[in-house]
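Asker: sequence below, structure please.
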Amino acid sequence: MTFATTDRRSAENQVSPIFLVLAAAFVAAGFALGSGWGNDRVGVFLFVVAGWMVSLCLHEFAHARTALAGGDITIGSKGYLTLNPLKYGHVLLSFVLPVIFVIMGGIGLPGGAVYIERDRISGRLKHSLISAAGPLVNVVFAVVLLVLVGGGWFENPELPATAGEDTVYVHSALPSALAFLAYLQVTAAILNLLPVPGLDGYGIVEPWLSYKTRRAIAPFAPYGMLLLFALVWQSQVGQLLFDLTMRIFDLFGVDGRYMGIGYEMFRFWN
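Answerer: Alright, predicted model coming up:
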């Protein structure tokens, strides 16, 4: 019985081959861009999509791991510790829609969901930390990417120059791809920390609200992300988000035009 339990726990923690394929695609596309191999525009698209998917898996894994530490011992049996994107909620809502949001609007909106048995977890602070763990992954991802771009990493003057629509050139497509992926991570962190029902920002504050308030807000949770996307895409909120993100880029010494070139190249079909 001991061996059976050990084998089961080992399987629950085994990294999914799907995640490994995504990570390998991310690294391979980055290597191709950095070495000048293949079509840069297609390479940027593959690099950003694979990187975005990897970050979504890590985002949900952080929620799950924190919930496990908080007391929900059912997390492992649900497959949440395997980093398998197929285990995180509905595939369409969890991963397809966020990628479509990136393609349509060039913004990072969170996707995925781990179903945590909250009644197994005691203490409001633990519940808030579980919700905060996911956006923290996006913050760390963004910081690493911005440091790489701001520090001039992966610039290769031996490669042909890549042009943006404003005729600003960079030596390699890879820094621009990194900058655009960083932009997605920053926007995802900012938006996901907003106290909008259905998003992690609301999950952080929800434990501290009265039962009556939580009951009144609950019916709106399924529509929070879609409403937020509509506001960002069709209103002044989008410009405010862009301006705030560019201020963060400035803090790391990253020229926002890198991001613009990365987004232009990402849309290779134009």
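Asker: from here on, contacts and neighbour counts on C-alpha atoms
Answerer: Noted.
Asker: helix, strand or coil for Phe154?
Answerer: Counting by DSSP: H, G, I helix; E, B strand; the rest coil, the backbone at Phe154 sits in coil.
Asker: which elements pack onto the helix or strand Phe242 falls within?
Answerer: Assigned by DSSP states H and E, Phe242 belongs to helix 237-251. If you count contacts as 3 or more Cα pairs under 8 Å, 6 or more residues apart in numbering; DSSP states H and E, helix 237-251 packs onto helix 173-192, helix 224-234, helix 256-266.
Asker: the first one relative to helix 237-251, how many degrees between them?
Answerer: Just to be clear, that refers to helix 173-192. Angle, helix 173-192 to helix 237-251, by axes from the mean of the first three to the mean of the last three Cα atoms, to 10 degrees: 120 degrees.
Asker: next up, for comparison:
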Amino acid sequence: MTTAFRRADRRVSPVFLALVAAMAVSGWAVWSEKLAANTGFAVFLFVVSGWVVSLCLHEYAHARTALHSGDLSVADKGYLTLNPLKYTHVLLSIVLPVVFLLMGGIGLPGGAVYIERGRIRGRWRDSLISAAGPLTNVLFAVVCTAPFWLHGLDGVPVPFRCALAFLALLQVTAAILNLLPVPGLDGYGVIEPWLSHSLRRQVEPIAPFGLLLIFGLLWVPELNRAFFDLVHTVLGALGVSEMYSYLGQEFFRFWQGAPGVGGVP
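Answerer: You can find the predicted model right below:
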């Protein structure tokens, strides 16, 4: 019975499988252009479902690393099932990131899984738990951009290229922003184990507002421009031109009308 209980704690959730199915079906629709008149809507579904899948993987990476670092309670909390409804802050982890995506076209996951830090064996493991989430976004970005940096775009429809580019942009923005050493974000979690107890106590009240602070700062034109220059530099290193990610965002905003793609190679 104990073994069966443990298996249930780690069995992939039907909710997550439904998200993956939605991503696959919408991706097929974008690729095959079966819904040519509604390509933008298909791109929208593909990007949103892909983004939420990446959020689940981000939080799973935190939990899985914590499990192997001494916190066995993550299994009891359901974090290993990839079910977004099991996260401690569905609003911060799923709802707000999707809202940020719709408002500003940026990927910014928030804190979700509760780790019992007292169970973690060592500060290095503690730091690695926080780093695991953004590193998952990095890996997701590498996978999304594989057709670009492998020069395998022949035969890939333009809308699908653009959708992949925009989804990759979200992963890069999430990785960069989440690695900032701001309370409430994973970057602060990486350095927190190495700070003095008194400093951590002073910073603790600020943590719930770190996510909103970063989002607010990105509305400052100069900061926004500098940030996206960095994002596009990273994407360029992965073979993705700014044109593709721009068109991907335009397809994503289907309610504004489909973008023109004439001249796109």
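Asker: quick check: TM-score for this pair?
Answerer: Here the TM-score for the pair of chains, by TM-score structural alignment, normalised by the length of structure 2, is 0.93; 254 aligned residues with a Cα RMSD of 1.3 Å.
Asker: in structure 2, what range does the helix holding Phe242 of structure 1 match?
Answerer: On the basis of TM-score structural alignment, helix 237-251 of structure 1 is assigned to residues 223-237 in structure 2.
Asker: the matching stretch vs structure 1, average distance?
Answerer: Compared with structure 1 after fitting, stretch 223-237 of structure 2 has a mean deviation of 1.1 Å; criterion: mean Cα distance after the TM-score superposition for structure 1.
Asker: buried residues in that stretch, which are they?
Answerer: Buried residues in stretch 223-237 of structure 2, counted by 16 or more other Cα atoms under 10 Å: 227, 231-232, 235.
Asker: tell me the one among the residues you listed nearest to Pro159 of structure 2.
Answerer: Distance to Pro159 of structure 2, by Cα to Cα, is smallest for Leu235 among these, at 17.7 Å.
Asker: count of residues packed around Val144 of structure 1?
Answerer: Val144 of structure 1 has 14 neighbouring residues, counting by other Cα atoms under 10 Å.
Asker: check contacts around it.
Answerer: By Cα atoms under 8 Å, 6 or more residues apart in numbering, Val144 of structure 1 lies in contact with nothing.
Asker: name the SS class of it, please.
Answerer: Secondary structure, three-state DSSP: Val144 of structure 1 is helix.
Asker: I'd like the distance between it and Tyr202 of structure 1.
Answerer: 26 Å (Cα to Cα, to the nearest Å).
Asker: how far away is Ile75 of structure 1 from Thr245 of structure 1?
Answerer: Where Thr245 of structure 1 is concerned, Ile75 of structure 1 sits at a distance of 34 Å (Cα to Cα).
Asker: nope, Gly201 of structure 1 is what I was after
Answerer: Distance from Gly201 of structure 1 to Thr245 of structure 1, counting by Cα to Cα: 18 Å.
Asker: go on, Glu206 of structure 1?
Answerer: 26 Å.
Asker: before we move on, what about Ala29 of structure 1?
Answerer: Distance from Ala29 of structure 1 to Thr245 of structure 1, by Cα to Cα: 25 Å.
Asker: point out the most buried one among the helices and strands packed on helix 237-251 of structure 1.
Answerer: Each of those was scored by mean neighbour count; the highest is helix 173-192, a mean of 27, by mean count of other Cα atoms under 10 Å.
Asker: which part of structure 2 matches it?
Answerer: Taking TM-score structural alignment, helix 173-192 of structure 1 hits residues 159-178 over in structure 2.
Asker: now that stretch on structure 1. Mean distance?
Answerer: Taken over the aligned residues, the distance from stretch 159-178 of structure 2 to structure 1 averages 0.2 Å (mean Cα distance after the TM-score superposition for structure 1).
Asker: please enumerate the helices of the stretch 51-200 of structure 2.
Answerer: Assigned by DSSP state H, counting those that start in this stretch, the stretch 51-200 of structure 2 shows helices spanning 73-76, 90, 96-104, 123-144, 146-149, 158-178, 186-191, 197-203.
Asker: so which of these gets nearest Arg7 of structure 2?
Answerer: Across the helices of the stretch 51-200 of structure 2, closest to Arg7 of structure 2 is helix 73-76 (Cα to Cα), at 9.5 Å.
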